[in-house]
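Asks: Quick one: sequence and predicted model below, then my questions.
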Amino acid sequence: MDNQGDKSGKTPNLDNYVIKDPEAFARNVAHMIEQAGKAASAWVEPREKGLKRDTIADPVTDVVKTLSRVSEYWLSEPGRALEAQTKLFASYMTIWSNSIRRMSGEEVEDIVKPEKGDKRFADEDWGKNAFFDFLKQAYLVTANWAGELVTHAEGLDDHTRHKAAFYVKQLTSAISPSNFLLTNPELYKETVASNGENLVKGMKMLAEDIVAGGGDLRLRQSDMTKFTLGENVATTPGKVIARSEVAEIIQYEPSTKDVLKRPLLICPPWINKFYILDLNAEKSFVKWAIDQGHTVFVISWVNPDHRHALKDWTAYINEGLRFGLDTIEGATGEKAVNAIGYCVGGTLLSAALALFAREGENRIRSATLFTTQVDFTYAGDLKVFVDEDQIRALETAMSAEGYLDGTRMATAFNMLRSGDLIWPYVVNNYMRGRDPVPFDLLYWNADATRMSAANHSYYLRNCYLDNNLVRGMMKLAGENLSLGDIKIPIYNLAAKEDHIAPALSVFTGCKYFGGDVTYVLAGSGHIAGVVNPPAKNKYQYWTGDSPLGAFDEWLTKTTEHPGSWWNHWHTWIESQDDKRVPARIPGENGAEILAEAPGTYVRIRV
């Protein structure tokens, strides 16, 4: 790296790139290699002992197969391939020419700039140092070019194009120069300044995280030692008053003298733990709902193992939702209940409501769905992982243990936002050697759960693959289900930036319900859009007419409201039935107290 001029003609300071203590640096490199060996042993050992089996088909196979379809289009016509290659080469030559002009002191505009909010190239030397600026420009041009190859490839079916775009995005995120020591000025300077101590610490953390994952990398996103269930997360007082093989039912203690007559049953997703709705006193939807006068009951799903292999959706409905309704009736004497379902918990609730309608079960009188899909036509990037070949491979893998390991699902969800949830932590942890900061949301995110084989297979096939629920083809307990049979009022909440349950997908599902649907669009994403306490005064939400017609047209006619949607929802709930009764205490009416909240099932870790 010579003394090359920056964009303003000034000479950058290269002292930060010169190793000051070669002996110390050499010692640390040796220690780093030693720790790297421990990391390799942590990966190999459980496989040699038969404790870890890589039974899922190599995902690289699907990546290669998918991207080969794109290559076929461009390579089938020599002129077409030459045109694409010429375009990329011309961009490289422009970058090179601009670098030469910049080194001579001329002001030159970059031919491509990072997207707004891209934090990878924040260090000033990405612009001041001609070498790193060239790397940045070449990378951004190449990434854009690769994305355009997918966009302009003809003859691809929608699913293949979707997968190709997703895989290209993952690959280009992975090869970013910001992810490597020698091509990231910030990492390079930190390594020189610490004589390589950061690399020793990083390799040590890598080995620890592979050990923690039982032979797979469990990426550390938060300082897990700073949180304890029941002490500084999931702290709302309550009691476990019932337990089945798949669920514990928690009843929370009241904070008001009078409460709404209708109790509230919350059905969270079984992917991750329920306490996303009870992170701490300031963020807890559970506590807030209690303070508004709701008698709150929450289903805490079991973290399944081989004993639960055959637990399917019928079991989760009977031993979770129906079991919860029975528990509420026994504890309070009430048969009329308001219910909430979050994400896949909302999909299960919707299917259960259709089944209940066929059976004449009418204890749930209103349903609220948080970022829930029932129509999976526009289900977003998770559909990348769902086709017949991939599901068969997954079912084969699950048949060995009876469940899907939680780290597999966690990785899939992290890949949806790899630029935020994977690579920044790889760089921070294993190259900079820094512990991640304590963050309750990411602590919860890392608290993954397994999926029982029957449950997960049913979900993937009936929802993502075949979209059976809105087609009237989903069968449970011998009944073909129809959402049109659900006549109760629905409050359907979507989040504008949701990557898991896209707002469009939630909107399109509204038309299938047989009763009145109130569609509300929250700001932010799948978690922050839901967990948004009014006191924080963050984001916004939109309300409008009935969710009919095109989503974009509906959106143009909405009213924007600042802050949280929580109060709007509570007003909607009270409009259904605002009668109040004296507060109920867990354990009344002979209900047995099995444990203190947050219970025992939530403490079972992968």
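Replies: That came through fine. Numbering: from 1, shown residues only.

Asks: use CA for all of it now, contacts and neighbours both
Replies: OK.

Asks: and the most centrally placed residue in the chain, what element?
Replies: Geometric centre of the chain, nearest residue: Phe413, 4.1 Å, by Cα atoms, centre = their mean. Assigned by DSSP states H and E, Phe413 falls within helix 406-416.

Asks: Counting by contacts, list what the helix or strand just after that helix packs against.
Replies: Moving toward the C-terminus from helix 406-416, the next helix or strand (DSSP H and E) is helix 418-421. In this structure, helix 418-421 packs against helix 158-174, with contacts taken as 3 or more Cα pairs under 8 Å, 6 or more residues apart in numbering; DSSP states H and E.

Asks: Can you point out the buried residues in the helix it packs on?
Replies: Neighbour counts over helix 158-174 (16 or more other Cα atoms under 10 Å) mark 160-170, 172-174 as buried.

Asks: how much space is there between Met35 and Met205?
Replies: Just to correct that, residue 35 is Gln rather than Met. 9 Å (Cα to Cα, to the nearest Å).

Asks: wait, isn't Val437 in contact with Ser222?
Replies: Yes. Between Val437 and Ser222 there is a contact at 5.6 Å, judged by Cα atoms under 8 Å.

Asks: which one of those two has more residues nearby?
Replies: Taking other Cα atoms under 10 Å, Val437 and Ser222 do not tie; Ser222 has more neighbours (21 against 12).

Asks: dropping in the other structure now:
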Amino acid sequence: MNAVTDKTQRNRPMAIPAAPINENPNPHPHRNIDRTLRAGLAKLTGGISPYATSSSVANWALHLVRAPGRQMELAEKAVASSAKLWSYALQPGSAPPFKAPDYDHRFRHPDWASAPFNVWSQAFLATLDWWEDATHDIPGLDHHSAERVHFMARQALDVASPSNFPLTNPEIIARLKSTNGQALMDGAAMMFADIVEIASHEPPPAPEGFKVGHDIACTPGKVIYRNELFELIQYAPQTEKVQAEPVLIVPAWIMKYYILDLSPQNSLINWLVGQGHTVFAISWRNPTAEQAELSLEDYRKRGVMEALDVVCDVVPDTKVHTVGYCLGGTILSIAAATMARDGDERLATITLLAAQTDFTEAGEILLFVDESQVAFLSDMMWEQGYLDQSQMAGAFRAIRAEDLVWTRAVRRYLMGIEEMPTDMGVWNADATRMPARMHAEYLRSLFLENRLTAGRFAVDGRVIALKDIKVPLFIVGTESDHIAPWKSVYKTKLFTDGDLHFVLTKGGHNGGIVSEPGHAKRHYRIGHRPAGARYMDPDHWLETHPKKEGSWWTEWDKWLGIHSGAQVAPPKPGGTKHPSLGAAPGSYVMQR
């Protein structure tokens, strides 16, 4: 090989690995012994790599040890915090010196303002504040290690929160008094029921009034296509005329699609159909070990592209509005960039809902992603064939453990308060698995190496670029999203230069998207970037775009109308090529 050829080969972008997860390009005769041991350890730790956590703690400790000046600052902060706490304790009625984060609701009950509970809660918040400072601004310490140590410190402190114990939580005391202790008996019964449920590995039945296909995920429609990966649902029209361009929804495969089709009153799909749109939605299957070798490319080619082919069969000779939610938006972006590269012009618009294309600021979920962690998870998935729903859910709960773990446990087991079922709660418990190969590729190529916006993501051996996408874009971020932080979602503006609307709406990753018209106390901001306009940073954008009361759904519908043609008669379900395979919501959504 000559020097020019060798240089060309070295500079070629890295494509997603094609080798199956169970194969090793450099086989070692005893490698599987190591993988089996690591997989067993991973099951004991819930998929969290002890090597990654211990190395972060060691990194933090070693850098702090060699920084005596920083140690003195932390000692002074501890003394100052103690002085504030004593001053607060000795001056009844004074303002609390320490405040909980906006998302932490543990100490908001008015009884926490009375002694001695006010002092205990303030002591806890002072300790949280000190650890926040102690894990940051350490000379030489990398950001990832600092954030991980802070996360672990927060997890440990949450265990000892005064809100977790009957004698130090005034809400528990009041509840026990009002029920003459019956709350503890009720809580013990709930705990026993939960233990039995976990031990049996059987999901609980849907609560009364929340049955999938009857009460939720009940927008009328037909399954018109099915392959190994997904079912495609075409929803029945609700208007005499419809927009000529259909809407194809690509949900995330980490969740059941019906987050967008909950109860009829807050179903985005039902609302879209009611506005005169022909709506198609992908319903991903819940994979088992048999689908371990499904790849990220399978989800693009046999998922998004195959669904698009079917939609174009049913509604021929017209372009398609596409919508991607969460990871569905990421794979839709990859598909759209590939189509732009290859001259495929079937897309009318692209809407991305809480979807990231750049993963350098992907929020606290990055705490679970580094080389050690990805290798650890890969070994666990290698043995199982998938990432289990409970293993994924554990990571998301840990990010907001104070609310999703401890507050729930206190109310349920110590106060005997049964949670009222909601459609979103039922959906949240109806989790899915992730195929081993696909999830390993996703973590490595997107989260760990950020190939898509680094110009190194290749499809069919050729690199794709988001800037090649020229169809109009509608991007939605949510204010309190800890899975896809809005500033990360906003970065789509950095890597595209076409016509783009950006919306920032109140709520979190799910609640901000399920924000139907009439939902109380909702607001949003919206801005338009014409094609070729200069970039505006997110902080400046936030300052210059005022809040609007109401739902962003209505803005989106107006935007879709602007980019649609004349109204036509509704298309026949399945067209002439795809007869009905059954009623919506289909069979894949029922898989456990």
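Replies: All right, it came through fine. Here the structure is a predicted model, which is why all the values come from computation and not from measurement.

Asks: Fetch the TM-score of the aligned pair.
Replies: The TM-score (TM-score structural alignment, normalised by the length of the second structure) is 0.85; 548 aligned residues with a Cα RMSD of 2.8 Å.

Asks: By how much does the helix holding Phe413 of the first structure deviate from the second structure on average?
Replies: Compared with the second structure after the fit, helix 406-416 of the first structure shows a mean deviation of 1.8 Å (mean Cα distance after the TM-score superposition for the first structure).

Asks: Quick one: map Glu418 of the second structure onto the first structure.
Replies: Taking TM-score structural alignment, Glu418 of the second structure has Asp435 as its aligned residue in the first structure.

Asks: Its match: what secondary structure?
Replies: The three-state assignment at Asp435 of the first structure reads coil, by DSSP: H, G, I helix; E, B strand; the rest coil.

Asks: Not counting sequence-adjacent ones, nearest residue to it?
Replies: Asn429 (6.0 Å; Cα to Cα, 6 or more residues apart in numbering).

Asks: contacting residues for the one you found?
Replies: Gly202, Met205, Leu206, Arg220, Asp435, Pro436 (Cα atoms under 8 Å, 6 or more residues apart in numbering).

Asks: cool, and Phe495 of the second structure?
Replies: Thr453, Leu466, Lys467.

Asks: what's the matching residue for it over in the first structure?
Replies: Match for Phe495 of the second structure (TM-score structural alignment): Tyr512.

Asks: buried sites along stretch 57-64 of the second structure?
Replies: Quick answer for stretch 57-64 of the second structure (16+ other Cα under 10 Å): Val57, Asn59, Trp60, Ala61, His63, Leu64.

Asks: quick one: which of those is nearest to Gly385 of the second structure?
Replies: Nearest to Gly385 of the second structure, judged by Cα to Cα, of those is Val57 at 31.1 Å.

Asks: sec struct for the closest one, please.
Replies: Val57 of the second structure ends up helix, using three-state DSSP.

Asks: Excluding sequence neighbours, find me the nearest residue to it.
Replies: Val57 of the second structure sits nearest to Val149 (Cα to Cα, 6+ apart), 6.0 Å away.

Asks: So that neighbour versus Ile138 of the second structure, what's the distance?
Replies: For Val149 of the second structure, the distance to Ile138 of the second structure - Cα to Cα - is 12 Å.

Asks: what does Asn227 of the second structure give?
Replies: Computed as Cα to Cα, the Asn227 of the second structure to Ile138 of the second structure distance reads 53 Å.

Asks: sorry, back to before: what residue of the second structure matches up with the residue nearest to the centre of the first structure?
Replies: Counting by TM-score structural alignment, the partner of Phe413 of the first structure is Phe396.

Asks: Compute the distance between the residue nearest to that match when sequence neighbours are not counted and Arg302 of the second structure, please.
Replies: Once flanking residues are discounted, Phe396 of the second structure sits nearest to Ile365: 7.6 Å by Cα to Cα, 6+ apart. With the distance defined as Cα to Cα, Ile365 of the second structure ends up 28 Å from Arg302 of the second structure.

Asks: OK, contacts around the residue mapped onto Asp460 of the second structure from the first structure?
Replies: Alignment note: Asp460 of the second structure maps to Ala477 in the first structure; criterion TM-score structural alignment. The contact partners of Ala477 of the first structure, taken as Cα under 8 Å, 6+ apart, are Thr314.

Asks: can you count the residues close to whatever residue of the second structure lines up with Trp565 of the first structure?
Replies: Under the alignment (TM-score structural alignment), Trp565 of the first structure maps onto Trp552 of the second structure. By the measure other Cα under 10 Å, the count of residues near Trp552 of the second structure is 25.

Asks: got it, and the one 3 residues further on?
Replies: If you count neighbours by other Cα under 10 Å, Glu555 of the second structure ends up with 14.

Asks: Near Phe447 of the second structure, how many other residues are there?
Replies: Neighbours of Phe447 of the second structure (other Cα under 10 Å): 22.

Asks: hang on, it packs against Val369?
Replies: Yes. When contacts are counted by Cα under 8 Å, Phe447 of the second structure is listed as touching Val369 (7.1 Å).

Asks: Save the contacts of Phe495 of the second structure as CSV, and put in neighbour count, distance to Asp342 of the second structure and secondary structure too.
Replies: Putting these into CSV (neighbours: other Cα atoms under 10 Å; distance: Cα to Cα, whole Å; DSSP: H, G, I helix; E, B strand; the rest coil) gives the following:
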residue, neighbour count, distance to Asp342 of the second structure, secondary structure
Thr453, 21, 18, helix
Leu466, 23, 13, helix
Lys467, 17, 14, helix
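
Asks: which of the residues you listed does the first structure keep?
Replies: With the contact criterion set to both residues aligned by TM-score structural alignment, their matches' Cα atoms under 8 Å, the contacts of Phe495 of the second structure that also touch in the first structure are Thr453, Leu466, Lys467.

Asks: Quick check: of those residues, which lies closest to Ser283 of the second structure?
Replies: For these, the nearest to Ser283 of the second structure is Leu466 (25.6 Å; Cα to Cα).

Asks: ok, that closest one to Asp129 of the second structure distance?
Replies: For Leu466 of the second structure, the distance to Asp129 of the second structure (Cα to Cα) stands at 40 Å.

Asks: ok, now Glu418 of the second structure?
Replies: 32 Å.

Asks: now do Gly303 of the second structure
Replies: 46 Å.

Asks: And Leu581 of the second structure, by the same measure?
Replies: 57 Å.

Asks: and Ser41 of the first structure, what pairs with it in the second structure?
Replies: So, by TM-score structural alignment, Ser41 of the first structure is left unmatched.

Asks: do the same with Thr543 of the first structure
Replies: Thr543 of the first structure maps onto Ile526 in the second structure, by TM-score structural alignment.

Asks: Check Val259 of the first structure too.
Replies: By TM-score structural alignment, Val259 of the first structure lines up with Val242.
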